[in-house]
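A.B. asks: here is a sequence with its predicted model. Questions after.
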Amino acid sequence: MQPLPAPPYQPPPGMPAIIHLDDSLIVLDKPAGLLSVLGRGPAHADSLASRVQMEFADARIVHRLDMATSGLLIMARGLEMERRLSIAFQQRQVEKRYIAVVAGRPGPDEGEIALPLITDWPNRPRQKVDFEAGKPSLTHYTLLSHDAGRDRSRVGLRPHTGRSHQLRVHMMAIGHPILGDELYGDADSRRAAERLLLHATELTLPHPLTGALLHLLSEPPF
């Protein structure tokens, strides 16, 4: 299934909601449809990072969410905090949890998806499963509820690795694409939602200055 042509970039206006703010970091609630960082060309210059930097000049991006994904995103304040937070991500000290609505009902109700991923170069930005050249990728999923009438499920997702589009490709690969996914869904799952139903709902990490454990939450808007 080929992805649909990308629509014009029309991000939602305004400053993203600030969930946590101190002298070391900012945690924001990114809306769906807004790039984390600027994209290619002047038409894609508007992003979460550029909006935040207009108010907090020292803010620096340390990880990203797909444009279509909403939820919690961290920015460091200054070079040293960027370095510390980048190390925390590299050492997997940051635990991320997502909520998604997917087609069908995954079975069993809880499990792991270990499928290696690589960029599908002729079809960028798509990623694909590749057992020979792909990088190890691991996702844990938990069934939260199932709507039998519409044959869709709400699932909790916890990525143990941070590959591009990992959650989207993994759920598609086991036959349960995330609803509203224009890149990886089939025709029915694409039409089932007006946006990608994937939200970064929970972050747990050591504070880069104090080491105290931060636990941050954002309820999905779907």
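C.D. replies: Nice, I can see it. Numbers count the residues shown, from 1 in each chain.

A.B. asks: please count neighbours and contacts with C-alpha atoms only from this point.
C.D. replies: Fine.

A.B. asks: hmm, what's the outermost residue in this structure?
C.D. replies: In terms of distance from the mean C-alpha position of the chain, Gly149 ranks first, at 27.7 Å (Cα atoms, centre = their mean).

A.B. asks: how close does that one get to Ala103?
C.D. replies: According to Cα to Cα, to the nearest Å, Gly149 stands 12 Å off from Ala103.

A.B. asks: Ala59 now?
C.D. replies: When distance is defined by Cα to Cα, Ala59 is 37 Å away from Ala103.

A.B. asks: with neighbour numbers in mind, choose between the two.
C.D. replies: A direct count of neighbours by other Cα atoms under 10 Å for Ala59 and Ala103 places Ala103 higher, at 26 against 23.

A.B. asks: contacting residues around the more buried one?
C.D. replies: 151-153, 176-179, 189 (Cα atoms under 8 Å, 6 or more residues apart in numbering).

A.B. asks: please repeat the previous calculation with a cut-off of 6 Å.
C.D. replies: Ala103 makes contact with 152, 176-177 under the criterion Cα atoms under 6 Å, 6 or more residues apart in numbering.

A.B. asks: quick one: the helices in the chain?
C.D. replies: In the chain, the segments counted as helices under DSSP state H are 48-55, 79-90, 166-173, 187-191.

A.B. asks: tell me which of the ones you listed sits most buried.
C.D. replies: Comparing the helices of the chain by mean neighbour count (mean count of other Cα atoms under 10 Å), helix 166-173 comes out on top with a mean of 22.

A.B. asks: residue contacts, the residue most central in space within the chain?
C.D. replies: Closest to where the C-alpha atoms of the chain average out (Cα atoms, centre = their mean) is Leu65, at 4.1 Å. Residues near Leu65 by Cα under 6 Å, 6+ apart: none.

A.B. asks: do you know how far it is from His165?
C.D. replies: For Leu65 relative to His165 (Cα to Cα), the value is 9 Å.

A.B. asks: distance of the closest residue to Leu209 other than its chain neighbours from Met75?
C.D. replies: Among residues not flanking Leu209 along the chain, Ser24 sits closest, at 6.8 Å (Cα to Cα, 6 or more residues apart in numbering). Noted for Ser24: a distance of 9 Å to Met75, by Cα to Cα.

A.B. asks: same check, this time on Arg40
C.D. replies: From Arg40 to Met75 the distance is 21 Å (Cα to Cα).

A.B. asks: now swap in Leu85 and tell me
C.D. replies: Distance of Leu85 to Met75, computed by Cα to Cα: 9 Å.

A.B. asks: and for those two, which residues touch both?
C.D. replies: Going by Cα under 6 Å, 6+ apart, no residue sits against Leu85 while also sitting against Met75.

A.B. asks: can you map out the strands along this protein?
C.D. replies: Using DSSP state E, the strands found in the chain span residues 17-21, 25-30, 59-61, 70-77, 95-103, 110-114, 117-119, 127-129, 138-147, 152-159, 198-206, 213-217.

A.B. asks: want to compare, so here's the second one:
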Amino acid sequence: MTVKELRDELRSRGGKISGRKPDLIQRLIDLDEKGVVSSPQTSGRDNDEEWYVLEPVISDASHHANASANSTFDQLGSVHIELPVLTTLLFVNKPSGMSTLPTRQQLLQKIGDNSRNDDEFRLPSFPCLSDSVKDWLINHPDGIKRMERAKKDEDQWWNSLLQSMSCVNDRNIQKIWKKKKRQREKQAEKLSTFEPRPVHRLDIDTSGIVCIALTPYALRTAGMLFEQKSRESSENKRSKEKGNTQSVEKRYVALVEGDMKSKDNKNQEQFIISHSIGKIWVQDSPGSDASDDGHHEWACDILGNGRVAFCRPGDTDRQMPLKFVHGTLRDALTSCRVVDMGLKNTSKMDVTRIELTPHTGRGHQLRLHMASLGHPIVGDEMHGLFKQNKFPELNGGKLCLHASNLSIECWRWHDNKILRGRAIVSSQPQF
């Protein structure tokens, strides 16, 4: 577990959160042995905050929706385009306080590694979205139907694609047909042992939409779209300013500290943040020379020269000229739109509702970019001024960051034809 996760768990149990990582680990172990459990309100583990399925709205691409071609192949267009079939994707809403994938100690327990007796292996872990969804897909009647339809529709898609290609008298198409046929055989072999899994991740503290792949081909193609989104945005930043559409688009809703309109240099409703993000090494004990007495933290390059790493406002220790870990600094791009400025909470402090669109997928990107402007996300202990920006009346004191919109290109069946379109999913935050 990270230092942040350790402190979250200690706080939910009423334990002391200061000190080095080994101290935090020992405190958790002591509390666990005493039977001190987490408070449901702060841990996000109460029954009112379970994950649930989200149904997408479909938007067909105009040049496919209006097509009048007679064959499936003509409807498909270019056979080079690899997209998941709509029904092979499951969209769910993840609550705050749930990990997207298993934690390290959960993985060790799964493989039966009982030889380990270190402190970290004995720690309690967060509830896991992927395990819970997988159990639903395997054991619940509705989940079983989802899996059966996913396999059936994808099988039909492969049959239609290969049959249409086999009828085309073109040498290049025939080469692609042979390649696709081998690809299908490989995917069929993987299907028997495949376990549904998330295509992307959300931080434990972040709530919102997660896309789950139900087949190996869906995981491969959807994963490629997410990677392509981040890569293309990094290579061509201007495309975002022009509003070009990507294969995958994500939007988040957040509450940030302060009235953003009062910032003279950001007195606008929409702008772009482009600070690169990388990792730095932080010593747990000031002045210690031990190479293992510390941990990595995400930080952004606020000066654009790779010399000053920013972690959180007002923390002088974190704004010193710290070196980024070699090879970790990467371009990061976020669009920010102010939705509602000058809101008040019960503490009579200003907060602003914003909409964030990440065009790259860097670690803690949205948190760091907003904190670098002096407007940390409400409830963000890691990159905000925790005492000033955690308000219990807002989202129960938890992080006010929610993945509210996701759209992804896909194939879908309609009137016995295959159309290319977009699955659009929405989810409302609790703040």
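C.D. replies: That came through fine. Owing to the predicted nature of the structure, the values given are computational and were not obtained by experimental measurement.

A.B. asks: aligned to the residue nearest to the centre of structure 1, what sits in structure 2?
C.D. replies: When structure 2 is aligned by TM-score structural alignment, Leu65 of structure 1 is paired with Leu202.

A.B. asks: hmm, back to that, what about Ser24 and Met75 of structure 1, which has more around it?
C.D. replies: Legend: neighbour count by other Cα under 10 Å for Ser24 of structure 1 and Met75, higher for Met75 (25 against 19).

A.B. asks: so how far is stretch 213-222 of structure 1 off the chain centroid?
C.D. replies: Averaging C-alpha positions (Cα atoms, centre = their mean, to the nearest Å) puts stretch 213-222 of structure 1 13 Å from its chain's average.

A.B. asks: can you give me the distance of the nearest residue to Asp120 of structure 1 once chain neighbours are set aside to Pro42 of structure 1?
C.D. replies: Once flanking residues are discounted, Asp120 of structure 1 sits nearest to Gln127: 4.9 Å by Cα to Cα, 6+ apart. Using Cα to Cα, Gln127 of structure 1 is found at 25 Å from Pro42 of structure 1.

A.B. asks: out of the two, which sits in the busier spot?
C.D. replies: Higher neighbour count among Gln127 of structure 1 and Pro42: Gln127, with 21 against 8, using other Cα under 10 Å.

A.B. asks: what residue in structure 2 is paired with that one?
C.D. replies: Matched to structure 2 by TM-score structural alignment, Gln127 of structure 1 sits across from Trp298.

A.B. asks: isn't its match up against Lys279?
C.D. replies: Yes - using Cα atoms under 6 Å, Trp298 of structure 2 makes contact with Lys279 at a distance of 4.6 Å.

A.B. asks: could you report the neighbour count for Leu76 of structure 2?
C.D. replies: Neighbour count for Leu76 of structure 2, taken as other Cα under 10 Å: 20.

A.B. asks: which ones are touching it?
C.D. replies: Shown in contact with Leu76 of structure 2 (Cα under 6 Å, 6+ apart): no residues.

A.B. asks: please redo it, this time with the cut-off set to 8 Å
C.D. replies: By Cα under 8 Å, 6+ apart, the neighbours of Leu76 of structure 2 are 418-420.

A.B. asks: Leu179 of structure 1 pairs with which position in structure 2?
C.D. replies: Going residue by residue (TM-score structural alignment), Leu179 of structure 1 aligns to Val378.

A.B. asks: what is the burial count for that match?
C.D. replies: The burial count for Val378 of structure 2: 28, using other Cα under 10 Å.

A.B. asks: please apply the same query to the one 3 residues further on.
C.D. replies: A total of 20 residues lie near Glu381 of structure 2 under the criterion other Cα under 10 Å.

A.B. asks: so it versus Trp177 of structure 2, what's the distance?
C.D. replies: Per Cα to Cα, Glu381 of structure 2 is found 53 Å from Trp177 of structure 2.

A.B. asks: ok, Ile209 of structure 2 next?
C.D. replies: Per Cα to Cα, Ile209 of structure 2 is found 35 Å from Trp177 of structure 2.

A.B. asks: which one's more surrounded, these two?
C.D. replies: Ile209 (30 against 20).

A.B. asks: which residues in structure 1 does the lengthiest helix in structure 2 match up with?
C.D. replies: With secondary structure taken from DSSP H, structure 2 has its longest helix at helix 141-166. Using TM-score structural alignment, helix 141-166 of structure 2 corresponds to no residues of structure 1.

A.B. asks: try stretch 27-35 of structure 2
C.D. replies: Mapped onto structure 1 with TM-score structural alignment as the criterion, stretch 27-35 of structure 2 occupies no residues.

A.B. asks: residue contacts, the closest residue to Gly71 of structure 1 other than its chain neighbours?
C.D. replies: The shortest distance from Gly71 of structure 1 to any non-neighbouring residue, by Cα to Cα, 6+ apart, is to Ala200 (4.3 Å). Going by Cα under 8 Å, 6+ apart, Ala200 of structure 1 touches 69-72, 96-99, 218, 220.

A.B. asks: make TSV out of those and add distance to Asn123 of structure 1.
C.D. replies: Listed next are the contacts of Ala200 of structure 1 as TSV, based on distance: Cα to Cα, whole Å:
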residue	distance to Asn123 of structure 1
Thr69	20
Ser70	24
Gly71	26
Leu72	28
Lys96	28
Arg97	28
Tyr98	26
Ile99	27
Ser218	33
Pro220	30
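
A.B. asks: can you tell me which of those residues are buried?
C.D. replies: The neighbour-count criterion (16 or more other Cα atoms under 10 Å) marks 69-72, 96-99, 218 among those as buried.

A.B. asks: which of these lies closest to Arg158 of structure 1?
C.D. replies: Lowest distance from Arg158 of structure 1 to the buried ones among the contacts of Ala200 of structure 1 (Cα to Cα) belongs to Arg97, with 4.8 Å.

A.B. asks: so who does that closest one touch?
C.D. replies: Here Arg97 of structure 1 is in contact with 156-159, 200-203 (Cα under 8 Å, 6+ apart).

A.B. asks: tell me the counterpart of it in structure 2.
C.D. replies: Alignment note (TM-score structural alignment): Arg97 of structure 1 maps to Arg251 of structure 2.

A.B. asks: my guess is Tyr9 of structure 1 contacts Gly41, does it?
C.D. replies: No - counting by Cα atoms under 8 Å, Tyr9 of structure 1 does not reach Gly41; the two are 11.3 Å apart.

A.B. asks: neighbour count winner among those two?
C.D. replies: Using other Cα under 10 Å as the criterion, Tyr9 of structure 1 and Gly41 rank with Tyr9 on top: 13 against 7.
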